[in-house]
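In: I would like to see how this sequence folds:
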Amino acid sequence: MSNVRAKRVAEQLKKEISDIIQREVKDPRIGFLTVTDVDITGDLQQATVFVTVYGEEEEKQGTLQALEKAKGFIRTEAGRRVQLRKTPEIYFEFDESIERGNRIESLLRDMRERE
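Out: Down below sits the predicted model:
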């Protein structure tokens, strides 16, 4: 399977999953979240959806639980919209890159202030 095709499918899934979560999933546990990336295997069988959730740790866990519960619906809707022969299995994970970037920026700022 072409790596270019996998990237195109991942980008399309990212757009559609984000739209499905915002417009279709009505679980009140889902807080303010952003789908930041989708990583899909080369054979298009598994997709890891990275999300950023704003709020406390309790809200983040509640959002992840709600996404796991709605995973079947999200997968079905995404498959209908993207029209692949087989819709990839979806896994949700927190995207820690923004928090990590903020922490590094804070540490660098502290170092500059000490100098």
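In: contacts and neighbour counts: CA atoms only from here.
Out: Will do.
In: now the residue positioned nearest the centre of the chain, what's its secondary structure?
Out: Centroid-nearest residue in the chain: residue 50, 2.8 Å away (criterion: CA atoms, centre = their mean). The three-state assignment at residue 50 reads strand, by DSSP: H, G, I helix; E, B strand; the rest coil.
In: isn't it right up against residue 36?
Out: Yes. Counting by CA atoms under 8 Å, residue 50 touches residue 36, with 5.7 Å between them.
In: give me the common contacts of those two.
Out: Applying CA atoms under 8 Å, 6 or more residues apart in numbering, one finds that residue 50 and residue 36 are jointly contacted by residue 95.
In: now the other sequence, so there's something to compare against:
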Amino acid sequence: MGKEFGRSQRVASEMQKELASIMLRDVKDSRLGFVTINDVELSKDLAVAKIFVTVLNADNAGKAANVKVLNEISPFIRHELAKRMRLRHISELHFYYDNSFDTGMRVAALLHELEGGKSAAAGADHSEQDD
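Out: Now for the predicted structure:
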């Protein structure tokens, strides 16, 4: 029977927790907004980490600017991560914006709009039957 979670998945999970803590407590860059760490994907050899983030209350330019700042300060974040994780080598960090939150909000708005249209149509059908 194989392992349910491979080493890279376990390390990625722990890295996500530590990165969230570092972002909350140690990163004091005024250029950053409210950044959340959504996911961490590690290469099989653990050399490279793709870190997917979302930025709340920011337009597209603000989101891109936040990701740019994170990539600029990644050596500092990597150093802090090295202090906290018991690994011989710490992965190279690459930050990317995660569109899934925006997509989910857009789908929810469309469903709400569709639901509103159905109830309005149902209300019109009932009023025609009363005549």
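In: contacting residues around the residue nearest to the centre of the first structure?
Out: Contacts of residue 50 of the first structure by CA under 8 Å, 6+ apart are 35, 36, 37, 38, 39, 92, 93, 94, 95.
In: and what of residue 47 of the first structure?
Out: 10, 38, 39, 40, 41, 88, 89, 90, 91.
In: of the contacts of residue 50 of the first structure, closest to residue 61 of the first structure?
Out: Closest approach between the contacts of residue 50 of the first structure and residue 61 of the first structure, by CA to CA: residue 94, at 9.7 Å.
In: how close does the aligned partner of residue 63 of the second structure in the first structure sit to residue 96 of the first structure?
Out: Per TM-score structural alignment, the equivalent position to residue 63 of the second structure in the first structure is residue 60. Distance from residue 60 of the first structure to residue 96 of the first structure, counting by CA to CA, to the nearest Å: 12 Å.
In: between the two, who's got more neighbours?
Out: The residue with more neighbours, out of residue 60 of the first structure and residue 96, is residue 60; 21 against 12, by other CA atoms under 10 Å.
In: does the more buried one sit in a helix or strand, and which one?
Out: helix 57-69 (DSSP states H and E).
In: angle of the helix or strand just after that helix against helix 57-69?
Out: Using DSSP H and E, the helix or strand that directly follows helix 57-69 of the first structure along the chain is helix 71-82. Interaxial angle, helix 71-82 of the first structure versus helix 57-69 (axes from the mean of the first three to the mean of the last three CA atoms, to 10 degrees): 60 degrees.
In: corresponding residues in the second structure for helix 71-82 of the first structure?
Out: Aligned by TM-score structural alignment, helix 71-82 of the first structure falls on residues 74-85 of the second structure.
In: what's the burial count for the counterpart of residue 101 of the first structure in the second structure?
Out: Matched across to the second structure, residue 101 of the first structure falls on residue 104, judged by TM-score structural alignment. Residues lying near residue 104 of the second structure (other CA under 10 Å) number 11.
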